[in-house]
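A.B. asks: coords please:
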Amino acid sequence: MKLKLMRVRENAVLPKQATAGSAGYDLCACIEEPQTIAPGARAVFPSGLAAEIPAGTAGFIFTRSGLGIKKGIHVTNGVGVIDSDYRGEIHVGLHNLSVEPYTVQPGERIAQMIIMPYFAPEIVEVASLSDTERGAGGFGSTGK
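C.D. replies: Here you go, the predicted structure:
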């Protein structure tokens, strides 16, 4: 399987895995100048890249653990999804959940992209669902 990437901005950094066992490919901020995200604020950063993601898979954008745990900087929508038929520039939304401003530097690794398969079952409307031991028990129904 191949992931085709195209630079759409001159200073785009091709993503790479930090180690041979890394699941994610680090995405970098393709910006000209440092950009500060105030506490509680959100900002969107271009990656400078467009992708041809293989059919049957999608690109999932996750928070980098170091930024999330140490700095409180998270991917805005929890997990971003890049569909295999999208050919535009990949952007990353970041949310500063800390009480300190955070400055993103040009070329800084800001998120990680993992290519994973997904399932798209046919939707079938039914009048009832099969019974299970849990049934319709929701939050906390199996314990704390």
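
A.B. asks: drop to CA atoms for contacts and neighbour counts, all remaining ones
C.D. replies: Will do.

A.B. asks: Show me the contact partners of stretch 93-112.
C.D. replies: Residues from elsewhere that reach stretch 93-112, judged by Cα atoms under 8 Å, 6 or more residues apart in numbering: 12-13, 24-45, 61-64, 67, 71-77, 92.

A.B. asks: tell me which residues of that stretch are tucked away?
C.D. replies: 93-98, 101-102, 104-112 (16 or more other Cα atoms under 10 Å).

A.B. asks: With stretch 28-46 instead?
C.D. replies: Neighbour count says stretch 28-46 has Cys28, Ala29, Cys30, Ile31, Ile37, Ala38, Pro39, Arg42, Phe45, Pro46 buried, by 16+ other Cα under 10 Å.

A.B. asks: Give me the residues contacting it.
C.D. replies: Applying Cα under 8 Å, 6+ apart, the external contacts of stretch 28-46 come out as 9, 11-13, 15, 47-48, 76, 89-111.

A.B. asks: Helices along the protein, start to end?
C.D. replies: 65-66 (DSSP state H).

A.B. asks: now the other sequence, so there's something to compare against:
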Amino acid sequence: MRSRGFEIVSAFENQGVKLPERQTKNAAGYDFFAREDFVLKSIWRYDFIRLFRLIKNEHPLTEQDFTRATKILKPLLVPTGVKAYMQPNEVLILANRSSNPLKRGLVIPNGIGVIDADYYNNTSNEGEIFIQMLNFSPRDVVIEQGERIGQGIFMPYLLADGDTGNENVRTAGFGSTGK
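C.D. replies: Below is the predicted model of the structure:
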């Protein structure tokens, strides 16, 4: 019986996708690799500077300014081409590589990513794992196919006393469990 591990999403088989791997004997994290070349745009591009000046000079922002900011200031999803299977009482925690912020200006904006066991083989994307990234450096960053972009750690989790569970079943992929 398989306990936990990684598989290539069927749509990307034979396309050079690399399965996550640990880099040293005592490494806790499995390094994830980019599925394809990917340009991570700098947040300083577009109208961000204009918005920053408006805020700094205490000018009121218009609804159009807020709409522009929402389109610009958001993370991008870097595809891995990989899915993870695990036991029902386990989670895969996605974390940034320690060198990404310092050397490249790349962060995972929510701190960590959480991949639940029922994300595996979901109907919308077969459970492909994407790593949310934000580029705060002044230049766009080109991530090349096969480049390490993040790491994942399998962990067990505990339930609170009195938790009876929720009978909802995942019906889609990324961000599908609602508000």
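
A.B. asks: Enumerate every residue touching the residue nearest the centre of structure 1.
C.D. replies: Centroid check for structure 1 by Cα atoms, centre = their mean gives Ile61 as the closest residue, at 1.4 Å. By Cα under 8 Å, 6+ apart, Ile61 of structure 1 lies in contact with Val75, Val79, Gly80, Val81, Ile82, Val92, Ala111, Gln112, Met113, Ile114.

A.B. asks: how about the third one, what's its match in structure 2?
C.D. replies: So the one you mean is Gly80 of structure 1. In structure 2, Gly80 of structure 1 lines up with Gly113, judged by TM-score structural alignment.

A.B. asks: can you pull out the strands in structure 1?
C.D. replies: Assigned by DSSP state E, structure 1 shows strands spanning 4-7, 25-28, 35-37, 42-52, 57-62, 73-75, 80-82, 89-96, 102-104, 109-117.

A.B. asks: what span of structure 2 lines up against the last one?
C.D. replies: Alignment of strand 109-117 of structure 1 against structure 2: residues 148-156, by TM-score structural alignment.

A.B. asks: Repeat that for stretch 16-30 of structure 1.
C.D. replies: Stretch 16-30 of structure 1 covers residues 21-35 of structure 2 once aligned (TM-score structural alignment).

A.B. asks: Tell me the gap between that stretch and the middle of its chain.
C.D. replies: Here stretch 21-35 of structure 2 is found 15 Å from its chain centre; the criterion is Cα atoms, centre = their mean, to the nearest Å.

A.B. asks: swap in stretch 10-18 of structure 1?
C.D. replies: So, by Cα atoms, centre = their mean, the centroid of stretch 10-18 of structure 1 is 15 Å from its chain's centroid.

A.B. asks: Between the two ends of that stretch, what distance do you get?
C.D. replies: By Cα to Cα, to the nearest Å, the extent of stretch 10-18 of structure 1 from end to end equals 23 Å.

A.B. asks: Residues contacting that stretch, please?
C.D. replies: Residues outside stretch 10-18 of structure 1 that contact it (Cα under 8 Å, 6+ apart) are 5, 7, 23-28, 30, 47-49, 107.
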